[in-house]
Each structure stands twice: as structure tokens, then as C-alpha cells.
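Undergrad: task: produce atomic coordinates for the following.
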Amino acid sequence: MEFIGLDYTTLRVIWWLLLGILLIAWAVMDGFDLGVGTLLPFVARTDDERRLVINTVGPVWEGNQVWLVLGGGAIFAAWPPLYAVSFSGFYLAVFLMLFGLILRPVAFKYRSKMPGKRWRENWDRALFVGGLLPALIAGVAVGNVLVGVPFHFDDSMRIFYTGTLIGLLNPFALVAGLVSVAMVVSHGAAMLVLKTDGPVAERSARYGSVAAVLTFVLFALAGVWVAFGLPGYQITSQVVTDGPTNPLLKTAAVGAVAGGWLRNYQSMPLTLLAPILGLVGALASAVLLRARRGGLAFLASGASIAGIILTVGFAIFPFLLPSSSQPGSSLTVWDSSSSHLTLGIMLIATAIFLPIIIAYTSWVYRVMKGKTTAEEMGDNPNAY
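TA: Coordinates of the predicted model:
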């Protein structure tokens, strides 16, 4: 059976790619917002400097979060079992992430409503937490995907999650969380170098270059860990790519094997371009930040973020969420999607609306281009 000329297998792969694209878009577009918030206490010393930093992202942060909404919506509509397992199993972690994401807009809106020093400093701390916490939790979640998550289904497809919040904070996941924080901090620093001048830009370049080097080191460390110390998962039964959505239809267990996450790189060498992009982009960002080339540094750090996310996606394919407690319950691209008809209809809707979102976002950034200055803030009644 085909829909719009595409068979079920092809539609599943397309939606796997679209999910990756949406996650990259969120990490790149909203990532610099998170990085700017995390850098706020370090690159801005006075109230005027803090307002300058905040207003570099003030006009665009709300629009950037659209990509997070799209990513969550794509998981809900295209991969229902993944949505059910991850959002229920990671409930406390998701709550902490949402707490940071909710705290951030409140801080943006209320910080400059009163002139008191303590009032503004408390909201500055809120912006720091609202930047750091989501980036850390998102990285920890990705780390746990590689480690495997303790969940299983019973015969009636009810989900049972047997892990804890503390269990999610395992050593590898914490390293992945640090990679996430470092990459968004370097990305945010690049935006500040691009959008500001003077002491703020100087400090941003200094801190950002250190964060970019840490991104390189931590990502390389995580890669070595995956290659030599972290078992990957492998399907041992015959793979049916166009079968019904039911993870329990696998006829053999999906087990963890040494070096399992490297098999796609061995069979498809072109996928090695992803980790290379992640590493080279991070180093290039560090060099360009030192040279005060904000625009190029922003492109380099964005490329590094894309490379890091693609590295994980290529490594685990066709897995979406491996189960560490019952490997046969692991969710894969081939047994966790919506129906063929649903995927086809959503693809048509995506082909219509995604270009509109990209065009509107491009127009906004074109209108908002240029440096953010103290004079501009003084003349703009809508400035934070």
C-alpha cells in the first residue's frame, strides 16, 4: 500500500529524518538563547550590560521555541509509543526542563519592571537557571537514550517504567549533559559577539572559546566511551520495515553488544562526516571566537551542534529508545510509528507549513539584524 507515491518504509525513514531536523533546528535556534542566559552572570557586570545581553535575544526567543513545540508535536503524532514512554518515564526530568523553560519567559518579562537591585539580580539568576537547566536535562536525556532506559510493555501494551530520576543521572548521561551545556554556551557566546561590542563582546569571546574547546574534549570523550565502554543495542531477529506498529512483534531479543553503536559507521562510512563535523565545528568556533568573528563562529558552532545530534541519530538507527530492562521492548523506527495514512497526511501538512515557518523566521532575523546597543534600548519602549 502506498500513499502519495511513498511506501510505509520510506515514510517512516522520512519522519525519522524530519524528527532529527526539528531537534537540530531547536538546538541551533533556541540553543543560543539558552547559552546567552547561562552566560549572563559571567559576561555582564553592570545592569546596563545585563540589559544589553538580554536584549540580544529579547526579540527572537519566543519564536525560537516554536521548534521545540514542533519537535514535541512530531513525536506525539508520528511516534506515539515513543511519546508515551519518554514523556511518562522521564516525567520528573521533563518537569525540571519545563520549569526552566517556564522560568525564563517570566524572568524576561518581569526583570525590568522594577528598578530595585535585588529584584533584578534575582531575575538574572532565574535567567541563568532557565538557560542552564533545559540544556543540561536535554543532554542527559540523550545520554540515557544511548545507555538504554528501563521500561517494558506487558501483553496488552501497557507501559511500565522502572527507573528513577537519580538513575537517569548516570555517569555517561552526565557527560552528555555537559556536552549539551558546553555547545549551547559556545553558541550563545557567538551570538553575543555578533550582536554586541565592547566589554560584553570581549568577555563572551573569551568564555565562548573555552566552552567550544570543552565541547570538543567532552564530545571526543563521549565518543571514546561509546566505542570502548558502552554497549550498543542490536536487533537479532529478522527486521520487517513495513510491519505493524507493535514493538513486541520482534521474534528475538534486542541485546546490548560491545561496540554496537558503531555498526552503522562501519557499514555506512559516509555517516562518519557527522562526528567529524561536530569536532571540527567546535574547534573552528573556538578559533573564530578568539578572532572576534561572531558571524562565522555562530555558523561553526551551529554546524557543531548539528554534527553532534546527527552523530547520535546515525549511531542508534533504527532505534528510537532502547530498553535496558527488557531489550525486546525497545522502540525502533520500524515498529513505533503512526499508521501509513497518518504519516502521509502529516507529510503533506509539513510540506505546506514548514516552509512558511522558515520564511517567517528568516524575515524576522533579517529585520532584527545588526548590533544591539545601549542607545537602541533607550529609544525602544519595548526593550527588556
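Undergrad: C-alpha from now on. contacts and neighbour counts both.
TA: Will do.
Undergrad: what's the span of stretch 184-204, first residue to last?
TA: 13 Å (C-alpha to C-alpha, to the nearest Å).
Undergrad: name the residues of that stretch that are buried.
TA: 184-196, 200-204 (16 or more other C-alpha atoms under 10 Å).
Undergrad: just the ones of the residues you listed in helices?
TA: Using DSSP state H, the subset of the buried residues of stretch 184-204 located in helices is 184-195, 200-204.
Undergrad: need the strands for the protein, in chain order.
TA: Counting by DSSP state E, the chain has strands at residues 2-3, 6-7, 151-153, 159-161, 232-235, 254-257, 319-321, 331-332.
Undergrad: give the other helices and strands that the fifth one contacts.
TA: This means strand 232-235. Contacts defined by 3 or more C-alpha pairs under 8 Å, 6 or more residues apart in numbering; DSSP states H and E place strand 232-235 against strand 254-257.
Undergrad: contacting residues around the strand it packs on?
TA: Applying C-alpha atoms under 8 Å, 6 or more residues apart in numbering, the external contacts of strand 254-257 come out as 231-237, 327-328, 330.
Undergrad: how does it look with 10 Å?
TA: 147-148, 230-237, 322-324, 326-330 (C-alpha atoms under 10 Å, 6 or more residues apart in numbering).
Undergrad: second input sequence below; structure requested for side-by-side comparison:
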Amino acid sequence: MLDYPTLKIIWWLLVGVLLIGFAIMDGHDMGVGTLLPFVGKTDDERRVVINSVGMHWEGNQVWFITGGGAIFAAWPLIYATAFSGFYWAMMAALWALFFRPVGFKYRSLLKDAQWRRSWDWGLFVGGFVPPVIFGVAFGNLLQGVPFHFNELLMVSYTGSFWELLNPFALLAGIVSSAMITLQGAVYLAHRTEGAIQRRAGTAALWSAVLMVLGFVGAGLWLRYGNILGYAITSVVDPAALPNPLGKTVERNADGWWINYAKQPLLWLLPLLGIAGALLAAVLTRAGRTLTAFVLSSLAIVGVIGTAGAAMFPFLMPSSSHPDASLTVWDSVSSHLTLGVMFWATLIFMPLIIFYTGWAYRVMRGKITVEQIRANDHSAY
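TA: Here you go, the predicted model:
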């Protein structure tokens, strides 16, 4: 079996892969939902938009469910603390997600125009709200979350829901929403043609510009604003058993930039996020949609990777008691648990990727208004 410190790093990487996979795969479903009321001008056009993701969205939920399960199993303290501090935010995201399965299943059951418009806006809520909330959560992580532990490691959260909606976190929410909308716009342009494709290309351009401006703005705010980073100042034993109270942490202006100073190659991550988004938008407008989708996916890797590299080894910093901050080294499960999960992941993740690729290959191709009209009794 792999040693404990190695497994801790591996699971930091694997959870990152699951989050990125969720943003890429379920993200383009959400992005399409966000664009639904705007790129589809008629009922037939909106059915084209819905059918572009209708066959895949349920399968893509696997990334979301697996990511949540992995956090619960690999980082139980993170799971418990996050649901204490972000409880109402998590509930809001889940309530918004409820609109997706119901909207997909119920929208086309009646031919009433008002009925269908209502579910179109429900699908918009299900696509727009969760990425904003997830971005706001990341924005709060970068600032620190007010929580602490007692001697029995029982967590207490001292903040409120409204404190989560601070200006920097809202900016992070805008970046997240624009990133997911870009992914959906590029995918939609790849699966459609004509007027819908042109509108999706325009949406991709504006989303990319908004994402890049917000991403760069957030970085400058972190560097030159009043947001302090975190740094461990005591000796850390990577092989030690989990104990979030066994270290000393200080806050300083350079905390989130230490890793970039030590490893300059990490600057490729934000460059990938910026360049990938802008090139994806340009190529979408030029009709090279498959390459654009790859680039928009790489932009997601760059943005999420930028945040992860900046925070490492921190996972959930504490603003009220910095020494209680949760890190890769002290918030994980046992050696045995991480080892068993690693081998299970090594077996099942390739199967999920293979099946997903096969499904997309079988159901590839353009979706047109003519097809929708010829199959008026289809599920969507």
C-alpha cells in the first residue's frame, strides 16, 4: 500500500480532478440551461437547446455525486465543517438543482406556451444559481471561514449566511458563472447550427470576456487588496494522524503567493485559464467548435487549478482561529480508508470515463429544428 503522505497528496489531486470533471461535464449542462431563455427565441429552438443536453445531463450528475462522496470519505472534517458554515448556501444550490430534473421531464408534457416558458425559466435557475453559489463558496475559502474546534474537535461556525455574500465572494461567483456559461455556449454551438449557433457564439464571446476580467480582477484584489493569505509556521509531519489543532498558522499578505514564488511554473495555470477562455470564444465564432470546447475545458482546469495551487496545503482556512485551519495533512481519513478508496477509484474512474465517451460518441451530431419538428413526441 502507498504510504500515508503520498495518499494524502493523491487524494488532494483526485478531489481536484472530480471538481474539474464536474465543472466540465455537468458545467456545460448548466451553461446550456443558463442560456436557454436567451438563445432560443421560439419553442422549437428552445427544444433544440434542451435536446442538446437532454440525453446526457443525468449521466453527468455522476461527477457531482462522486465529488461529494469523495469529500465525505477522504476529508470528513472538511465535509462536516463546510456543511456547518455553508449550510444555507448548500441548501440554496440543491433547491435550484431541483428545477433541472423536473424541468427536463415536465416541460414538454403540455403544449401550453405559459407552461413551457415557466419551466424554461426553472431550467435557467437550475443552471445559473449553483455555479454562482459554488463560486461564492470558493471566494469565502480564499478569505477564510469563521470556525473553530473545541478540545473534542466539535466544530463551531461563528458567521452568518449574509456574511458569505461579501464583495470578493460575489466576484468569485461571477467568475464561476461566466466560466460555466462559456462552457455551455461552446458546447451548444458545437451541437447546433444556424441562428442558435450564432447566438451561442455571441454568448461565448461575452462570457469569456466577463470571465477573464473577473478572474484577473480577483487576482489583483487578492494581491493588492486587504485579503490576507495563510501560511503554516510550525513543523508539519505529513505522516501524522489527523489533528487540525496541532499546528501554528499565521496570516500575511504573501500567504496565497508562496507556492507561486517557489514554483514559477504554476503561473501557467492562470495563463491557461485566460488564454483558454479567449481562444475558445474566438474559435467558436470561427466555427471550430470542437477545438473550442477543448480549450474552454482547459480554461476550467486553469481557473480551478489556480485556486488550488494558491491555497495548497490549505483546504478550508479559519479566519477566526487560523491555527484551526484544515489542510491536506490534518483533515483526512485514515491510511486504510484512503488506500481502499484509491484502488477503487483506479478501477472505476476509467470505466466512467470510457462509458461517458462512448455515450457522447453514439449520440453525437447536430440537433436541428427540422429534427425536433419531425419527432414532436420525443421526451424533450
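Undergrad: where does the TM-score land?
TA: TM-score of the superposed chains, computed with TM-score structural alignment, normalised by the length of structure 2, equals 0.98; 378 aligned residues with a C-alpha RMSD of 1.0 Å.
Undergrad: circling back to that earlier point, any chance of the strands of structure 1 in CSV with mean neighbour count and distance to residue 73 of structure 1 as columns?
TA: Output for the strands of structure 1, formatted as CSV (neighbours: other C-alpha atoms under 10 Å; distance: least, C-alpha to C-alpha, whole Å):
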stretch, mean neighbour count, distance to residue 73 of structure 1
strand 2-3, 14, 21
strand 6-7, 14, 22
strand 151-153, 21, 22
strand 159-161, 16, 20
strand 232-235, 22, 27
strand 254-257, 18, 28
strand 319-321, 23, 16
strand 331-332, 24, 18
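Undergrad: tabulate those (CSV), appending distance to residue 221 of structure 1.
TA: CSV is the format used below for those (distance: least, C-alpha to C-alpha, whole Å):
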stretch, distance to residue 221 of structure 1
strand 2-3, 44
strand 6-7, 40
strand 151-153, 28
strand 159-161, 29
strand 232-235, 17
strand 254-257, 20
strand 319-321, 22
strand 331-332, 27
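Undergrad: nearest to residue 378 of structure 1, out of those?
TA: Of all the strands of structure 1, it is strand 319-321 that lies closest to residue 378 of structure 1, at 48.8 Å by C-alpha to C-alpha.
Undergrad: quick one: average offset of that closest one versus structure 2, please.
TA: Here the mean offset of strand 319-321 of structure 1 against structure 2 after fitting is 0.4 Å, by mean C-alpha distance after the TM-score superposition for structure 1.
Undergrad: just checking, what packs against that strand?
TA: helix 80-89, helix 117-147, strand 232-235, strand 331-332 (3 or more C-alpha pairs under 10 Å, 6 or more residues apart in numbering; DSSP states H and E).
Undergrad: can you check which part of structure 1 stretch 200-220 of structure 2 sits on?
TA: Mapped onto structure 1 using TM-score structural alignment, stretch 200-220 of structure 2 spans residues 204-224.
Undergrad: check stretch 22-30 of structure 2 too.
TA: By TM-score structural alignment, stretch 22-30 of structure 2 lines up with residues 26-34 in structure 1.
Undergrad: show the end-to-end separation of that stretch, please.
TA: Termini of stretch 26-34 of structure 1 sit 11 Å apart (C-alpha to C-alpha).
Undergrad: who's in contact with residue 135 of structure 2?
TA: 141, 169-177.
Undergrad: could I get these as CSV with neighbour count and distance to residue 274 of structure 2?
TA: Output for those, formatted as CSV (neighbours: other C-alpha atoms under 10 Å; distance: C-alpha to C-alpha, whole Å):
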residue, neighbour count, distance to residue 274 of structure 2
141, 21, 22
169, 25, 20
170, 20, 20
171, 21, 16
172, 27, 15
173, 25, 17
174, 21, 15
175, 28, 12
176, 29, 13
177, 29, 15
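Undergrad: export the residues you listed to a markdown table and tack on distance to residue 281 of structure 2?
TA: Converted to a markdown table, the contacts of residue 135 of structure 2 look like this (distance: C-alpha to C-alpha, whole Å):
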| residue | distance to residue 281 of structure 2 |
| --- | --- |
| 141 | 29 |
| 169 | 25 |
| 170 | 24 |
| 171 | 21 |
| 172 | 20 |
| 173 | 20 |
| 174 | 18 |
| 175 | 15 |
| 176 | 16 |
| 177 | 16 |
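Undergrad: among those, which one lies nearest to residue 305 of structure 2?
TA: Closest to residue 305 of structure 2, out of all of the contacts of residue 135 of structure 2 and judged by C-alpha to C-alpha, is residue 176, at 13.2 Å.
Undergrad: having no further points to raise, I will conclude here.
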